[in-house]
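Peer 1: this one's sequence-less:
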């Protein structure tokens, strides 16, 4: 009965997703059609203006050529008429001699005019203009490229396969990061109410390399690997500490955030750390200099984030934040502008009981750990619920964190110290 209830609930979610997709796509198709119509109208006016300009320019050219030919024609005609009249005049007894001189001079002048006119004459070419349009049989393909087409098929949540599991000496692991050498570092504490924490370095086979116990009452929040291979850890003292690959402390920056501080690293090697008491995500350089506080609440006068919990980033350097108090996921661009709020007013709201850790896969999908429900969800970049990636059937029990490495392995840390490793491949399958 429980399985059938789950199936019925999943079908309801799929139907709701289909309805939302239909509504969104109707809007997209209408907007696309309106856009293409406006482009066509603009193209029509551009062609008409271009036709008018080209034709006007060529008409002016022909008219100038006509006027020049007409002028030369008149000059030669006037000269010829003058010559005819002059040769008919009576010059008296010496007329033959005078007429011969006049005739020779006029003939020379006329020949000069004729030669000059011939040198100015040139063949007038006929100007042609036409409309270059696609072949009739290819118009549909051109339109399809411009408008797009519907791609139908089933969404596959993802392909996961459990490949390993091991236990570490931390009953309450809170974070894991993969090093440059494909080893990993885990931070946490021995129990939920333990007063001090540990940072532990393991080989990629799960063998303990280094273990460092922190000072009393100092508890780690998160750990990430920077682009240079160094390890960065946040703690409940508001500090960010950098460790070398051998486990030695490189430096510690104090007073970097207030409250709970989770970490992420952008493509530019910038450090993101949540500050639950400051209701923001702070962005630092890899040298500890503050760059920005996201989002910019000064303009709105209100706190968009109430209790930021975990933070992640994707290939676009968008900042993804889970808000523990609002039970929502917020997505901001790198400048802090809100792009998406996910988790309320949709079909998945009833399922997201407690948003814990999150990370992004290579396709910018979000993997969200739901601690009390023993599930890992997969959410698309646009906020569509793609399904439950991992459940109790996969051995999920109280997941504390989710981490992906570059080899496509998914690490899930669980209360009790168990680390599960899955082969993960996210994809969209089309019919």
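Peer 2: Done, it's in. In this text, all values refer to a predicted model and were calculated from it rather than measured experimentally. Residues are numbered from 1 along each chain as shown.
Peer 1: C-alpha from now on. contacts and neighbour counts both.
Peer 2: Fine.
Peer 1: let me see the ranges of the strands in the stretch 51-200 of the chain.
Peer 2: With DSSP state E, counting those that start in this stretch applied, the stretch 51-200 of the chain shows strands at 159-167, 172-178, 184-189, 197-202, listed in chain order.
Peer 1: closest to residue 330 out of the ones you listed?
Peer 2: strand 172-178 (20.8 Å; CA to CA).
Peer 1: that closest one to strand 197-202, inter-axis angle?
Peer 2: Counting by axes from the mean of the first three to the mean of the last three CA atoms, to 10 degrees, strand 172-178 points 40 degrees away from the direction of strand 197-202.
Peer 1: strand 172-178 vs strand 184-189, what angle?
Peer 2: Put simply, strand 172-178 runs at 160 degrees to strand 184-189, going by the same axes, to 10 degrees.
Peer 1: so what does strand 172-178 touch, helix or strand wise?
Peer 2: Judged by 3 or more CA pairs under 8 Å, 6 or more residues apart in numbering; DSSP states H and E, the packing partners of strand 172-178 are strand 184-189, strand 220-225, strand 399-404, strand 409-414.
Peer 1: comparison target below:
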């Protein structure tokens, strides 16, 4: 904890000594000399806030670095790096840091998706910087390009695979024919999934991330409760078979799209069919990717490891170095306060294509009747495939009808499905999935 004489020093307080926190500590200690050469100042790790100072960690420092006293850890910090997780207690500590004049780096997506607007405004009022590159897609540099490189362009849509656990599970189901529970168990064995995977599988993790991405892309405030969220728990082997037959692959996508009529942004997370030649369709295993569409830059994709200690620590250190350079130059902290009054729209306003799988009587005229019901509700069918229904019996012969539609409004599709289910020949609407890509 000493400072090289005649070399300026910035004090770094670290909140959290877990997987990512340990890697940030390692970089600050092991790469101290090279960081000082690049920055012209020393990044001095002072204290680390942990629940149990005596616990053994992935990267172990001398005991004097660890403390369970938040006030002691935060005192005098130039930069506070928050990697402890949680929301309410973390919110208090981040606000405390801002109020005492410390810049803050966080990787806490749930915190930002829940209290982001409050924290952005607090940082702006205090003249400090709140940076959060590590909160979305691990080590992939996506937030800075949205904030800086595309600031002179108009982003129209973002589609992202931003959760490695669900991408691994769906990839295994697609490529190996694995059942959902088996793929999940393997993801847990490999460390891609938590013991309680609900935040990933239910889509909540991805929802928090798209709220953050939308804030930067569209310069307006969005929160977690404004994101339509559907997880992958109901995705079946039948869905994968139907998708593959039609030339698609299923991914859990987080999507934010600005609409003109009505004016606003639809934020949604759900299983989605993508054509196999779409760039996002090739993202395998636990990797992440974010696909950005802008008026002038057109289509861009950012790809890389979406989680893990070292990749996420890399994103954290990028923020630390950016803040440190700005602080050494004497410049004010960069703010992220929203500039536009842009509302979040309901999922019913979204416009996309759909795959609908129906179990219906295997009889003459049924297909035409179902197709006519779609047409009556202004949902045009692009393609159709009929296959044998394994549940069919001699007493009730049925077939599976899989339709891919043209683009239609979500609310129109809902009316179409209601009318289709009412047909005497239709036994059940088995699956409805949205389709993106050309």
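Peer 2: Looks like it came in fine. Note that this is a predicted model, so its numbers are computed, not measured.
Peer 1: any idea what the TM-score is?
Peer 2: Once superposed, chain against chain, the TM-score is 0.23 (TM-score structural alignment, normalised by the length of structure 1); 161 aligned residues with a CA RMSD of 7.0 Å.
Peer 1: and of the helices and strands packed on strand 172-178 of structure 1, who's closest to residue 420 of structure 1?
Peer 2: Residue 420 of structure 1 lies closest, by CA to CA, to one member of those: strand 409-414, at 5.1 Å.
Peer 1: and the closest one with strand 159-167, angle?
Peer 2: Angle, strand 409-414 of structure 1 to strand 159-167, by the same axes, to 10 degrees: 50 degrees.
Peer 1: can you give the contact residues for the following helix or strand past strand 409-414 of structure 1?
Peer 2: The helix or strand immediately downstream of strand 409-414 of structure 1 is strand 418-425, counting by DSSP states H and E. Strand 418-425 of structure 1 has contacts (CA atoms under 8 Å, 6 or more residues apart in numbering) with 158-168, 408-413.
Peer 1: show me where the stretch 51-200 of structure 2 has its helices.
Peer 2: In the stretch 51-200 of structure 2, the helices defined using DSSP state H, counting those that start in this stretch lie at 70-74, 88-99, 109-126, 143-144, 164-175, 180-189, 198-201.
Peer 1: single out the most deeply packed of the ones you listed.
Peer 2: Most buried of the helices of the stretch 51-200 of structure 2 by mean neighbour count (mean count of other CA atoms under 10 Å) is helix 164-175; its value is a mean of 24.
Peer 1: which secondary structure elements does it contact?
Peer 2: When contacts are defined as 3+ CA pairs under 8 Å, 6+ apart, helix 164-175 of structure 2 packs onto helix 180-189, helix 198-201, helix 237-245, strand 248-260, strand 287-294.
Peer 1: mean neighbour count and distance to residue 341 of structure 1 added to the strands of the stretch 51-200 of structure 1, as a markdown table?
Peer 2: Shown next, in a markdown table, are those (neighbours: other CA atoms under 10 Å; distance: least, CA to CA, whole Å):
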| stretch | mean neighbour count | distance to residue 341 of structure 1 |
| --- | --- | --- |
| strand 159-167 | 14 | 27 |
| strand 172-178 | 25 | 25 |
| strand 184-189 | 25 | 30 |
| strand 197-202 | 22 | 34 |
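Peer 1: would you turn those strands into a markdown table with distance to residue 76 of structure 1?
Peer 2: As requested, the strands of the stretch 51-200 of structure 1 are exported to a markdown table (distance: least, CA to CA, whole Å):
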| stretch | distance to residue 76 of structure 1 |
| --- | --- |
| strand 159-167 | 92 |
| strand 172-178 | 95 |
| strand 184-189 | 99 |
| strand 197-202 | 104 |
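Peer 1: ok, back up a step: dump the helices and strands packed on strand 172-178 of structure 1 into a markdown table; add distance to residue 234 of structure 1 as well.
Peer 2: Shown next, in a markdown table, are these (distance: least, CA to CA, whole Å):
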| stretch | distance to residue 234 of structure 1 |
| --- | --- |
| strand 184-189 | 10 |
| strand 220-225 | 5 |
| strand 399-404 | 15 |
| strand 409-414 | 18 |
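Peer 1: buried ones in stretch 111-119 of structure 1?
Peer 2: Within stretch 111-119 of structure 1, the residues scored as buried using 16 or more other CA atoms under 10 Å are 113-114, 117.
Peer 1: oh sorry, the question was meant for stretch 293-304 of structure 2
Peer 2: Applying a neighbour-count criterion of 16+ other CA under 10 Å, one finds 293-294, 302-304 buried in stretch 293-304 of structure 2.
Peer 1: now the end-to-end length of that stretch.
Peer 2: 18 Å (CA to CA, to the nearest Å).
Peer 1: now do the same contact list for residue 14 of structure 2.
Peer 2: For residue 14 of structure 2, the contact set (CA under 8 Å, 6+ apart) comprises 21, 25, 45-49, 73, 80-83.
Peer 1: pretty sure it sits in a strand.
Peer 2: Yes: judged by DSSP: H, G, I helix; E, B strand; the rest coil, residue 14 of structure 2 forms part of a strand.
Peer 1: any idea how far it lies from residue 49 of structure 2?
Peer 2: Note on residue 14 of structure 2: its distance to residue 49 of structure 2, by CA to CA, is 6 Å.
Peer 1: anything in contact with each of the two?
Peer 2: Common contacts of residue 14 of structure 2 and residue 49 (CA under 8 Å, 6+ apart): residue 73.
Peer 1: of all the helices and strands packed on strand 172-178 of structure 1, which lies closest to residue 61 of structure 1?
Peer 2: So among those, strand 399-404 is nearest, using CA to CA, at 70.2 Å.
Peer 1: thanks a lot, see you next time.
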